[in-house]
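S.K.: quick one, what's the 3D model for this:
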Amino acid sequence: MTQNSVKNPKFELFKNEVLGKNVGVLGVGVSNLPLIEFLNGLGAYVTAFDRRTADKFDDGTLEILKKNTKGMVLGEDYLDRLDGMEIIIKTPGIHPNTPQLVRAAENNVIVTSEMEIFVSICPCKTIGVTGSDGKTTTTTLIYEMLKTEGYNCYVGGNIGRPLLADVELITPDDIVILELSSFQLQSMVHSPNIAVVTNIAPNHLDYHKDMNEYINAKKNIFTHQSMDDKLIVNMENEITDAFENEASGEVVKFSLRERPKHGAYVYRSKIYFDDEPILRKADIKLPGEHNVDNYLAAICAVQGLVKKETVSKVARTFGGVPHRLELIREFNGVKFYNDSIASSPTRTAAGLRAFKNKVILIAGGYDKKIPFDGFGEIVVEKTKAVVLVGATAEKIRTEIEKTCEKHGTGEPIITCYTLEEAVKSAYSLADDGDAVLLSPACASFDMFKNFEERGNAFKEIVALLGKEEL
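M.R.: Next comes the predicted model:
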């Protein structure tokens, strides 16, 4: 690819700011390697910081680090050795109020993030998507609609590669779509031109000190917008609906059940934007009302950029993103669905509602300190049996049993120690025509690196059913 021949003055300023400076990159995941190479190419003196020791990196990663850094600071005490850095680029998982980073900022060290830098120097229109549920699907839908319309688009943030490494290739006519987590947004002082908030419910309370901090982090997706920018919110979510009162620019809303003054909604099995019908609800290939919600949000984001025929074409052909209600196999009349992305009770509830018949649910995982209040109601309503695994198994069991006692009902609840054991137990409970759904309602970190690894493990276990003695 050829570099953008039009100079981006913001990028030129950034190059001058990092040239010859000691830049510390905190966190050496695969996604940060292109960033380290990029900074080294700009003439920065890069030091890589990571909690892991050198023996935990593969040879390829070590080779890139040795070639593109002036040194590495590794081990549990890596944050205590930031002396000498002039700029620190932190990974989103490190809280901005970490004492070592606060001290560095007090000593006039610039503490920032890859995403914060990128949004501040990006030369084209940016669309940001955040929310407790539905971020990735909504982001991908926006990308698919714009790409199908003919735009040259880049996708980044929580998905894709670090876009800062590609900033020289981006032109003013391109469009960038960003999936943004509360971790990325918490310290942001720039907002995208179009901000989408799908919904907000308790999440990541193991990271944020309380719900208010979580909400305020999400707000940064629009807090720094101008009058010419746009905020898109879920009208049915009380928290996001109230954001209208703090918006600087145009506010567009979406709703499954009501008609907003300005925005997207469902009426008589059709999706409308204001007075214009856009597509039939039945055209949407993705299952579940939560995916209709995702389409409403995406339609608001691309309004004025994409023809309704393009939206309809994407709806009929887009089959979804992996690990999101993904049908992976039918074996002996039992269908297995991978919804590993569901790392909160609200996300699992949305997945359960996508099924007409009761399912066998596999749930449980890392405890993000979010409440399961009310979760038992949807589980009892939509499942015929539950298989629990991981650190939150007993927490979820208590909620389900409390609901069963309240209604005078009961259903099998089995606790397992491994995902493999959970899959085999779920299959043993299934009859011909049943569905087994992995939708954990929790993060994966007690047993897996991320939800993708968890989902892939589930796929591998299901693929082996019938090929070994159960």
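
S.K.: CA atoms for contacts and neighbours, from now on please.
M.R.: Noted.

S.K.: so Val436 belongs to a strand, correct?
M.R.: Yes. Val436: assigned to a strand according to DSSP: H, G, I helix; E, B strand; the rest coil.

S.K.: neighbours around it, how many?
M.R.: 26 (other Cα atoms under 10 Å).

S.K.: now the second one, please; I'll put the structures next to each other:
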Amino acid sequence: MINLKDKKILVLGFARSGYSTAKILKKLGYDVILNAFDDLSNDKKAVELKNLGVEIVDGGHPLELLESVNLIVKNPGIKYEIEFLQRAIEKNIDIITEIELANTLFNIDMVAITGTNGKTTTTQMTYDILKAANKDVYLAGNIGYPSIEVAYNHPDSLIVTEVSSFQLQGTKYFKPTIAAITNLGVGHLDYHGNIENYRDAKRNIYKNQTEEDSLILNIKEKEKYDLNKINSKVIFYDTTENKETDVFVRENMVMYKNVELFDITKMSLPGMHNVENAINAALISYLKGASIEAIRKVLYNFSGVKHRLQYVGEHNGVKFYNDSKATNPVATTTALSGFESNIILVCGGKDRGIDFKELVPYFNRIKAMVVVGESKEILYNLASSFEIKCYKAIKVDDATILANKIAESGDTVLLSPACASWDQYKCFEDRGDEFIATFEKISQED
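M.R.: This next block holds a predicted model:
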């Protein structure tokens, strides 16, 4: 890591990570400026930073700041294309994100998990297993806890981190001891510009790894990696009995070096994609010293991450699942693939000009649809054209009540919107919370 003692550090962007980064750097005695595009004059946390002695420049990104800074710690959501960062690149000023600062500043033992889908579930599973195994472990990263905050408070602990493509783009020093890429699909093209830029950002997770480190990959995606450029120990897995992989499934048992990790038929979460998530989590945990008992205990009882194919409960023989995080059709197809049939799908939301054709191959699993939001007419017409029973509702609350009335014992009511939530809700969490609250109301009526 570069010697920060000789540097003037600019924290670019506020939010939780910017606040934590500026605060901790100041506490450690570094020379730090926080710059935000928004007006922070009435922000309580900004006032707190000022009182600590942090210089704050808000209301824009003045280029003259670049004359005095040597390192930029960038909020992941800020695009590299903005003029301020392009000028910084021209001046050869290092630009990193908070997660990289945490990893290198404290030299912590970090597990990093990324991927287009499944990274949050895998991260939570991994943490839960290691916690069940009584390891000194903490959760951090894109899952909601700034890594710099966790690393500062627990510098000698193992940190399990969910890492996004935004955080990985431009990586310079980031070096996890174990990295896992759940899958390399397509995502965030509005940020990265094209598929390869997006995937290159994800692949940065192993950029600085050495032969002492481990990288876990799905054998089905082997062609997406140039193995000659990977220095770490690559561990491939498959969900079939593929003897060419290091981890495979034999008679429903996940095997690694003749060790039986867990039985996939005893998992509580549905779907082969969750088997893949569980393999990642089990392998990471096993490599970090977790017992087989802890691995099985967690995976056999794991009910899902909130809003990500979360099992909410059962009422009159009908199971309810909250997948509010599914903000695009591909995410919804992943959820649908976890169930064989008799799905009553609650979907719809912000209309972003999508035609939802990705859902069509899964229509044979859907018993009925209840559609809401700006996109409900598009979804209603699509369902009707394939003779799927479809009902219109206003919001998730009345849609869930209607779905419950339609449902019979053995059915599954699945909230998986395939759309963003912003037409009616502040965020997908609020939408999912409404679904949970409505289920609780339904289950208490009888």
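
S.K.: please identify the helix or strand for the residue nearest the centre of the second structure.
M.R.: Nearest to the mean C-alpha position of the second structure, by Cα atoms, centre = their mean, lies Thr120 at 4.0 Å. Element membership for Thr120 of the second structure (DSSP states H and E) is helix 119-132.

S.K.: the stretch 151-300 of the first structure: strands as residue ranges?
M.R.: Using DSSP state E, counting those that start in this stretch, the strands found in the stretch 151-300 of the first structure span residues 153-157, 175-179, 194-197, 230-234, 250-255, 263-267, 270-273, 276-280.

S.K.: tell me which of those strands sits most buried.
M.R.: strand 194-197 (a mean of 28; mean count of other Cα atoms under 10 Å).

S.K.: residues in the second structure aligned with that strand?
M.R.: Counting by TM-score structural alignment, strand 194-197 of the first structure falls onto residues 178-181 of the second structure.

S.K.: average distance between the matching stretch and the first structure?
M.R.: Its match in the first structure and stretch 178-181 of the second structure itself, once the structures are fitted together, sit a mean 1.0 Å apart by mean Cα distance after the TM-score superposition for the first structure.

S.K.: out of the strands of the stretch 151-300 of the first structure, which comes closest to Lys56 of the first structure?
M.R.: strand 153-157 (25.3 Å; Cα to Cα).

S.K.: what does that closest one contact?
M.R.: 115, 143, 146-147, 162-163, 174-180 (Cα atoms under 8 Å, 6 or more residues apart in numbering).

S.K.: same question, stretch 296-308 of the first structure
M.R.: Residues from elsewhere that reach stretch 296-308 of the first structure (Cα under 8 Å, 6+ apart): 127, 138-139, 141-142, 145-146, 149, 194, 196, 198, 232-234, 252-255, 263-265, 271, 273, 278-279, 311.

S.K.: cool, and stretch 40-49 of the second structure?
M.R.: So stretch 40-49 of the second structure is contacted by Tyr19, Ala22, Lys23, Glu55, Ile56, Asp58, Gly59 (Cα under 8 Å, 6+ apart).

S.K.: identify the farthest-apart pair in those.
M.R.: Lys23 and Gly59 (19.8 Å).

S.K.: who's more crowded, these two?
M.R.: A count of neighbours by other Cα under 10 Å puts Lys23 above the other of Lys23 of the second structure and Gly59, at 22 against 12.

S.K.: in terms of helices and strands, where is that one?
M.R.: Assigned by DSSP H and E, Lys23 of the second structure belongs to helix 15-27.

S.K.: quick check: closest non-adjacent residue to Pro34 of the first structure.
M.R.: Distances taken as Cα to Cα, 6 or more residues apart in numbering put Ala165 closest to Pro34 of the first structure, at 6.3 Å, once the chain neighbours are dropped.

S.K.: which residue in the second structure lines up with that neighbour?
M.R.: So, by TM-score structural alignment, Ala165 of the first structure is matched to Glu149.

S.K.: okay, its match and Leu71 of the second structure: tell me how far apart.
M.R.: 19 Å (Cα to Cα, to the nearest Å).

S.K.: is it true that Asp206 of the first structure touches Lys368?
M.R.: Yes. Counting by Cα atoms under 8 Å, Asp206 of the first structure does reach Lys368; the two are 4.8 Å apart.

S.K.: the more surrounded of the two?
M.R.: Using other Cα under 10 Å, the more surrounded residue of Asp206 of the first structure and Lys368 is Lys368, with 20 against 11.

S.K.: circling back: can I get the strands of the stretch 151-300 of the first structure in TSV including distance to Val359 of the first structure?
M.R.: As requested, the strands of the stretch 151-300 of the first structure are exported to TSV (distance: least, Cα to Cα, whole Å):
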stretch	distance to Val359 of the first structure
strand 153-157	34
strand 175-179	30
strand 194-197	30
strand 230-234	28
strand 250-255	27
strand 263-267	27
strand 270-273	29
strand 276-280	28
